[in-house]
Every structure is written in C-alpha cells, then in structure tokens.
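S.K.: No letters, just coordinates:
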C-alpha cells in the first residue's frame, strides 16, 4: 500500500453540497459532525478525479483499473485508489490589516500533522496552546495596534510566535506548488498564518463562508418564480484542505495492466500534481476550482 497527502487549495468558491438544511442556508456545504469544520467527502474527491482524469492528462484505459468499473460492468471489482475525506487546515478570514489572514487552530494543525505522518511525510511542528480570545502569529504588519489583531468584527490579543513561523514556512512549502504563479500566495501563507483558539476558529469555520443568494427563474415568464429565492453556502477562495490518497495493486482482469501500488500512485500523482481540479456543484459558474498538490 502506497500513501500520500493531497493538499487542496481553493481558487474559487467551492460548493461540496451537504444536502438541504432546516436553517437559513438552503444548500449548506459538507461539514464534520464532531468539529463543524468544512470538509469534502472522499467519495466526492474520487468521483471528481475520475471524471476529470483524461482532461488532466490520464489515459482512458487506466480509469477502470484505478477507480473501478462503472456499475453494470461484467468485470466488477474495487479500484486501486482510495481517497480519504479532505479536512480543513486553514481558512481565509478578513483582517483589518493585510486584507486577509490564513486562520487555523491547534486542533486543525494537529490533525494535519498526524495525517502527514501517516502518509510518511513527517513534520516537526511545535503547536502552541492558544487561550480563547488570543492569537499567535508571524507578521506584525497584520496588527491593528501593538497587541491587537482584528479579524472581521472580532479583536484578539496577539502574540508573535516563532513556533507558528516554523509551521507556516513548512506548511507553505508543502501545500502549494513551487511555481512562480503561486509565489505570492506561498509567501503570504508563510507570513500571514494565524493560530486561534479551537473555539474561536470554530466561529469562523461556521460564519466566514461565502453565502450566495440565487433566484429560480420561471421558464415561461422569464421572471423570478414565487418562493424561488434560495441561499447556497460555499467554501471561500484561498481555503486550504488536506486529504489522504492510498494506492494498492489493481484488481480484476485488464489484459496487460496488472499495476502495482507504486505505479498506481505514480499515475495519480502525475495527473493531480500542481493541476486544477473541479469538485462539487455549480461547475458551469466557475465554482469548485481547487489546485491539487502532492508533496514528496
């Protein structure tokens, strides 16, 4: 079994739908039940990669061995690839200074560190404990005053942290491709990472999403339908998530294509590494665009 981490960096709003809700948001995004953090189900990731495999440079004859055949096939078997759920690492939060910061929390960092280690990508992160109402950060230019950081309408008592600096530099190097077009965002992530208390971060994970109103149009009149207003929730651009990818040997009968786990991982790495993947709904309106990066 081969394992690798897959970083997903949003370059557009992303709507990985979680079904209908009873609250004000008609079409919410997927969230973890125990943390409330946004996530993307592994089944959705696998389906998106399968759907875009040829467009990403893969070969048609590798689709069934890697992902499994379509239902109804006479050669049914499991695919060689498995995708875990993508969990939140950092979210963009509007800042009074610097435009926005990449907000995270000890819980999100610890889970990312664990996932990286399980995928044989160990990082030496010393994750700080952050009291409620406080923030540990790297860049003093983000501060409104000597000790105050303002995110949205909230003020946090700020502390410069060498531990966060080390985490931010390693995270930026791992999460984004080493390409000049990503230099600005890689540098910003390495400088503008802010670690909040788990509880404070949960507030932004719930309330700092992109909420879009939609109006259903009556095809006969070309005007808004009565009761046709609905709201859709999206993960904001510049969000960062991480998911595990696992590869085994191919199953079933595919002629001369019995592929070992190393070959399978090499194939998925080749199509996903530093490329753009569309995930979730509203594809025709430019939603769901994620930069994929598999370090190592």
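M.R.: Cool, the structure landed. Computed from a prediction, not measured in an experiment: that's the story for all the values here. Residues are numbered from 1 along each chain as shown.
S.K.: Could you use CA atoms for every contact and neighbour count after this?
M.R.: Noted.
S.K.: I'd like to know how far the nearest residue to residue 296 once chain neighbours are set aside sits from residue 5.
M.R.: Nearest residue to residue 296 in three dimensions, chain neighbours excluded: residue 121, at 7.6 Å (CA to CA, 6 or more residues apart in numbering). Separation of residue 121 from residue 5 (CA to CA, to the nearest Å): 8 Å.
S.K.: Likewise for residue 200?
M.R.: 27 Å.
S.K.: who's more crowded, these two?
M.R.: residue 5 (27 against 21; other CA atoms under 10 Å).
S.K.: residues contacting residue 258?
M.R.: Contacts for residue 258 (CA atoms under 8 Å, 6 or more residues apart in numbering) come out as 249-251.
S.K.: Alongside the first one, take a look at this:
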C-alpha cells in the first residue's frame, strides 16, 4: 500500500477516553477492547483531535479533503484513514529504576501484523525464542522478564514490577538490544528519551501483561466543592480511570483515495502534513491538563 505511515502516541499526562457511566467500582472507566480488555483509543478520537490540530494550520478545503465534511453538511468522507491506537507498552512501578515500560509477545505480534497490513516493514525479532523462555518459567511458577543489557531495573537476579518478582532474563545474542534500540528510535526523536526507554524496557509474559493493564491503571477520585459553603456538594464524589503517564500506543495512517475535486490536493500532500511530531490533547478533562500526548509520525524509510 502506498502513502502509509505508522504513528506512535506517548502519554505526557493521564489519558481518559471513557465509555460513560460505569457499572463497577469505577464510576468513569476507560474504553477497552472487548476480547483483550486492553485500553485503546478509537480512531474516531484520533481523527477528531487531528482535525482540530490542523484547523488553524490548513485551509478549509484541505480539512474537508483530509477529514471529511461536517455531519450536518452534504459532502464527502475524509481521505485520511486513521486506525485505532493500540497499546504497545504500559508503564509499571518498579522497585528499581522507578518505573518500567512493560510489553509482551502478544502486543508485539499485533503491532507487526498491523504494520504488515499496510505494507510497513518491522525488523525481524526472536520473539518465539523469548516467548518460549517466558512460557517455560511461567509453567514452573517462576515469572521471568527480559531486559536490555543497559537496564536499570534489576537488583542482582530479579526485577520487581508492582507485586511481581521476576527472574531477570537477557538475550545473549544481543538481538533484543538491537530491536529495542530500533524501537526507541521509532518512538522518540531525542537521545535522552531513547535512553530512558531502552534502560526501562521489559518483556513479560502475556499473562503478566494482562494483569498490569487491567489492574494497574490510574484511578483518580474527584469531588465538586460548593462555591458558597466551600464543602463537597452532596453526591459530588466520583472516580475516574486513566491510562497512566508514559503509556505508549501505536496506529497506522494511510490514504488510498482522494475525496476532493481539487487537483492541488493529492494523497502525497495530505500525508506530508503528518510528519515529525504533534502535541495533542485527547479524551476528557483537558481543561485540567489531562490527555496531553506527543504523536510521532514515521515513514517507511525511517
């Protein structure tokens, strides 16, 4: 497929893309995939914030060609296709190194498959070999985790992630280091952020990752104060769920058909605008600083 890119989202503040009123312990839960229970950001939300971002940077004709006309107007659909943002790495508190960027074989497999669907190459990785080691340890009731050679997370032979004590594993062939270095270059443009990522990268089993993403999201309690009495108003106490700071998601963008009569607007010109990095705000509670993200667009030859 021509005219395609990967995009990566790095959360700079807690992110809440909700589903409305919850029926469980959390009043305002975040949206999750039905089958995996992993948090994600719908493509409609990604498209909406991009339209708002480009509203002051591009012409109305460009906006309508890229993102479509208003629902109240007769017109066309958008030419740019923005997929859902799926979870790649989840931040977890660590006994050493403060926190870890945790991922699992299934999350990496899904990224490779999604990238391949639009013809975006992902470097080969010894995923089956690492997955087998994690599986064997798990069957022996001894959770383990792969880290890089430059990791700051280990204390002697163990890594402490939330409630998990994981046996340290390292790839003797250095294939993991090579792949994580490549991934850090995709996610971050500056050396400091790349180093932070490689030093805190952890590959755990799918089951351990499932626990982290379902049990370790951020829960905030909110109240509303009466402007007159300066006390909490009756019933104005609720909880909200957030995807934590440092979460990393990915998605794909492509343009295979132009919905515009203007010859000046081409697929290449639309995709060219999505380059470098954008600072966006996604989801709810943006007036209190939530939802700040850095969105990075990667072309095939990067």
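M.R.: In hand now; what should we look at? What you see is a predicted model; the values in this text were computed from it and never measured.
S.K.: now what about the TM-score between them?
M.R.: Remark: TM-score between the superposed chains equals 0.90 [TM-score structural alignment, normalised by the length of the first structure]; 284 aligned residues with a CA RMSD of 1.8 Å.
S.K.: In the second structure, point out the residues matching the longest strand along the first structure.
M.R.: Counting by DSSP state E, the longest strand found in the first structure is strand 224-234. Alignment of strand 224-234 of the first structure against the second structure: residues 232-242, by TM-score structural alignment.
S.K.: Helix, strand, or coil at residue 206 of the first structure?
M.R.: helix (DSSP: H, G, I helix; E, B strand; the rest coil).
S.K.: part of a strand, is residue 166 of the second structure?
M.R.: Yes: under three-state DSSP, residue 166 of the second structure falls within a strand.
S.K.: Show me what it lines up with in the first structure.
M.R.: Looks like residue 166 of the second structure aligns to residue 156 there (TM-score structural alignment).
S.K.: got the contact list for its match?
M.R.: Taking CA under 8 Å, 6+ apart as the test, what residue 156 of the first structure contacts is 133-135, 148-150.
S.K.: With residue 184 of the second structure instead?
M.R.: 194-195, 197-198.
S.K.: Residue in the first structure paired with it?
M.R.: In the first structure, residue 184 of the second structure lines up with residue 172, judged by TM-score structural alignment.
S.K.: Show me where the stretch 51-200 of the first structure has its strands.
M.R.: Along the stretch 51-200 of the first structure, counting by DSSP state E, counting those that start in this stretch, strands occupy 81-83, 86-94, 100-104, 134-137, 148-151, 154-160, 193-196.
S.K.: For the longest strand of the first structure, which outside residues touch it?
M.R.: 13-16, 24-29, 209-218.
S.K.: Helix, strand, or coil at residue 25 of the first structure?
M.R.: coil.
S.K.: Could you find the closest non-adjacent residue to it?
M.R.: residue 231 (5.3 Å).
S.K.: count of neighbours near the one you found?
M.R.: Neighbour tally, residue 231 of the first structure, other CA under 10 Å: 15.
S.K.: Residue 126 of the second structure now?
M.R.: 12.
S.K.: and it, what pairs with it in the first structure?
M.R.: Residue 126 of the second structure maps onto residue 126 in the first structure, by TM-score structural alignment.
S.K.: My guess is that match contacts residue 165. True?
M.R.: No: the criterion here is CA atoms under 8 Å, and residue 126 of the first structure misses it with residue 165 at 10.3 Å.
S.K.: Are we agreed that residue 284 of the first structure is in a helix?
M.R.: Yes: applying three-state DSSP, one finds residue 284 of the first structure inside a helix.
S.K.: and it, how many neighbours?
M.R.: Residues near residue 284 of the first structure, counting by other CA under 10 Å: 7.
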